[in-house]
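>>> can you look at this prediction? I've put the sequence above it.
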Amino acid sequence: MSSSLHISAFLTDSWYSLGRRSWLAWTCDAIDFFSVSLSVPSLGKTFNKKNPDITTAITLTLLLRSAGAVIFGFISDRYGRKWPLVFNLVLVAILELGAGFVQTFKQFLAVRSLFGIGMGGIWGLAASTALENLPVEARGIASGVLQQGYAVGYLFAACINLKLVPDASPNLDGEGWRSLFWCAAGISFFAAIVRAVIPESEVFLKARAEARARERASGLTTKNKTKIFMKETGRMLKKHWRLCIYAVLLMTGFNFLSHGSQDLFPTYMQDTKGFDSNHATIATIIGNCGAIAGGTIAGWGSQYIGRRLTIIICVLLVGAFIPLWILPNTFSGLAAGAFCIQFGVQGAWGVIPIQLAEMSPPAFRATFPGVAYQVGNMVSSASAQIEATGGEHQRTTLIDRITGKPKDAPDYAKVQGILIGVVAAYILIVTILGPENHGKHFEKYKAAFEEGAGNDEEMDEDAIREGIRRRGEEDSSSSGEGKGEKD
């Protein structure tokens, strides 16, 4: 009954906060990122490049996301969640806008590389803001809803690509893909404005207030909090280095699973299966509907059967649906395969925000999950290029749907099927061998800029109460003295 009440409270009271602060930011992140995935053939025509060359932009973006995770994660754990995320969103909006104006392929690669740095900070800041402000019982479903902002973003980008890009193409000399980037930039600017008018994370404000109370209680001051923060970071790394390595290994597999099944899918539908851009986009939309359903259901279910078991079930579903994803030649069969495979892929992903948050050293729950996620992204950054290059070497015969004549085509179906099958097996092993801290109250621990945070020390409630009491006495005394002087 208690669990149901907490989830009901989440759905009624906290959804508005979660959606505006975190879900929207993560959705914008996906729209910006998948603008390239949806435009690979068009970009190839504009810059006169082959698919493996265009996917270099995806690789560079993923490579540099870890730098953004470190930079913005540290700033967030040190100074707060709000303004780092606002700046982060403005930065990616500017770079996304710039990508729509580039004239050469080198310029495009440069802008997308810088975009990776800005993009890298968003997930850690969004996840920490969302999950730390919710009751433990609601964090499973919140994790699923938050993570599927990524699928919703991909879906939005696909819808924009389906309608806006063809309409804008005649006015842009056949380069309608630029309108997709400009539209994505505007949405990110909007998300930055929304985040700017919403208050700071309540849990972070409480931790900062309690730190000040503790300082008053002990008679000490911590003017140089940045120095303390760096010292506690060193302690955390010394204590949790094995956990850091494990988290990177886990996220490497997960990022291969996600990007290997998503980034080249529209190109696969066109080049290997022979469908036009509209059909490829519609199949992408259907796949993302499966992702949204899978992530939300799995996140909710993980609250009851555990994080690791939920991941294992979803990854087994991925393996079971690989044949449906790559073997059919009809649109309905391929669309069904896209729905099912993404249900499993993003179902497993729906557990990741809360799994990483509960696994993290509690004082560093913006930095640790974000960096682990993006370092995993860095290791798996070449997934689209691997598939594109594999398609250049693995060939198949395609019957042209217009002329009815056979033609040589890249066999992305075989390449994707092998990659996802191997990755799914890897994730099963890593997940089974890993830790789980289901239901951890990470909001009760010291903030990263406090002494002892690196050793996972909990807040000292007695010291806080004593500090508040002393502060009250000081205020009363000062008020009395002022009144006496006036009299």
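Yes, it's here. Residues are numbered from 1 along each chain as shown.
>>> contacts and neighbour counts: CA atoms only from here.
Will do.
>>> ok, longest helix in the protein?
With secondary structure taken from DSSP state H, the chain has its longest helix at helix 225-262.
>>> centre of the chain versus that one, how much separation?
In this view, helix 225-262 has its centroid 15 Å away from the chain centroid, taken as CA atoms, centre = their mean, to the nearest Å.
>>> ok, now stretch 416-429?
Relative to its parent chain, stretch 416-429 has a centroid offset of 21 Å by CA atoms, centre = their mean.
>>> equivalent analysis for stretch 311-322, please.
Averaging C-alpha positions (CA atoms, centre = their mean) puts stretch 311-322 21 Å from its chain's average.
>>> next up, a structure to set beside the first:
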Amino acid sequence: MEHGDKANWFRRMTAPEKRTFIAAFGGWALDALDFMVFTFVISTLIGLFKIDRAQAGLLATITLLFSAIGGWLAGMLADRFGRVRVLQLTILWFAVCTLLIGFAQSFWQVFLLRALQGLGFGGEWAVGSVLMGEIVRTEYRGRAVGTVQSGWAVGWAVAAILYTVLFSALPENYAWRALFWVGVLPALLVLFIRKRVPEPELFRRTRAQEEASAARVSPWAIFSPALIKTTVLGALLCTGLQGGYYAVTTWLPTFLKSERHLSVIGTGGYLLVIILGSFIGYLAGAYLTDRLGRRANLIIFALLCGACIFAYTRLPLSNEQMLFLGFPLGFAASGIFSGVGAYLTELFPSAVRANGQGFAYNFGRGIGALFPSLVGYLAKTAPLGVAIGIFAGGAYLVVLIATLLLPETKGREIS
């Protein structure tokens, strides 16, 4: 009976838990849609605005850097004004900025809007993850928060489909704009959240206690002696996760094309295999984080990521083998993220939970955003495969070290 209960966890969730799950899943999927459309129109923007690859890369980096700022800021605001209210704000901000990119007339206009877009992008995950973690009960928390991460693969797949449809039906100079105009869709999710998603009881109780005692918790409390170890190790964990992911996903296609001369990398089939692997990896990680524990899940996926990096950069692979290896790459590189949301939620106390989680995850994103540039810099004096291996492999080693130094939180009742 117990196994059946766990297998049907979504059906057994309460109505507020289900509505919160739907809102968080939809928000993350739509964020992925809005964020990933940029990856499909890079070549179009290079030609349209007469920019070089370095400038195009800057458009990607600026969003990630500002998302680090936005995630921490949104976390602090969510601890002060509420998870639901700030989640609505971040979704609206992200949606409007994405829509406006479709009207941009120059590189610098896109640059500015991509920076502003990043503020909302970072905030949505930080606040939505905390909201999920506080509303969903302990025994389902890992699976629920982890499964929300699979929404990224769904949004990525929808972006790929829309790209194919719009660039087939419209001239290129209009199609790229239409892709960003679709970015207004997340705004509709706010209507659902306003009516159906409650503020967590735990947050309301914590705020009432603060108001009754007239003692407001400082946003700098995450650096107090009681929490500094958790904050630093959490930030290192997230730096490893995201630095490894960005180093691999940014440079691996270039490595396989330029040094291995494999043509399959540029095909839609290869992309779909990676997306499918990512989706299943998210679901597997969500299950394992509750089944085996937060630390064991992270260790397993970090080792899988290291194995995939070794296979891609060291083994002589054919086009056919590369196509099939896209699945374990997507599985490992994406699945490792499933357990981190619930883990961070359980590591921080309620009064600074969104603040601490927002800082740790988005500090990792900000530093991780530099990894592609570091790989490129090292690749000037070393083979690209070696550069990828050093930074991506090193990143997942950091994940292992941070995980071993952090406590296990499986089954922990949050307060």
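Yep, that arrived. Given the structure is predicted, the values throughout are model-derived calculations rather than measurements.
>>> TM-score for these two?
The pair, once superposed, lands on a TM-score of 0.88 when counted by TM-score structural alignment, normalised by the length of the second structure; 410 aligned residues with a CA RMSD of 2.9 Å.
>>> all helices in the stretch 351-487 of the first structure, in order from the N-terminus.
Secondary structure of the stretch 351-487 of the first structure (DSSP state H, counting those that start in this stretch): helices at 367-379, 383-393, 412-433, 461-486.
>>> which strands and helices sit next to the shortest one?
Helices and strands touching helix 383-393 of the first structure, as assessed by 3 or more CA pairs under 8 Å, 6 or more residues apart in numbering; DSSP states H and E, comprise helix 51-79, helix 225-262, strand 406-410, helix 412-433.
>>> please repeat the previous calculation with a cut-off of 6 Å.
Helices and strands touching helix 383-393 of the first structure, by 3 or more CA pairs under 6 Å, 6 or more residues apart in numbering; DSSP states H and E, are helix 51-79.
>>> for the helix it packs on, give me the average deviation versus the second structure.
Average distance, helix 51-79 of the first structure versus aligned residues of the second structure after superposition (mean CA distance after the TM-score superposition for the first structure): 1.6 Å.
>>> buried set for that helix?
Residues of helix 51-79 of the first structure classed as buried: 51-79 (neighbour count, 16 or more other CA atoms under 10 Å).
>>> got it, and stretch 224-231 of the second structure?
Within stretch 224-231 of the second structure, the residues that count as buried by 16+ other CA under 10 Å are 227, 230-231.
>>> and which of these is nearest His261 of the second structure?
Taking CA to CA as the measure, Thr231 is the one of those closest to His261 of the second structure, at 43.1 Å.
>>> map the closest one onto the first structure.
By TM-score structural alignment, Thr231 of the second structure lines up with Cys244 in the first structure.
>>> how near is the closest residue to its match other than its chain neighbours to Tyr246 of the first structure?
Closest residue in space to Cys244 of the first structure, ignoring its immediate chain neighbours: Ala372 at 7.1 Å, by CA to CA, 6 or more residues apart in numbering. Ala372 of the first structure is 9 Å from Tyr246 of the first structure, where distance means CA to CA, to the nearest Å.
>>> same question, Gly19 of the first structure
Separation of Gly19 of the first structure from Tyr246 of the first structure (CA to CA): 30 Å.
>>> map Ser43 of the second structure onto the first structure.
That one, Ser43 of the second structure, aligns with Pro41 by TM-score structural alignment.
>>> good, wrapping up.
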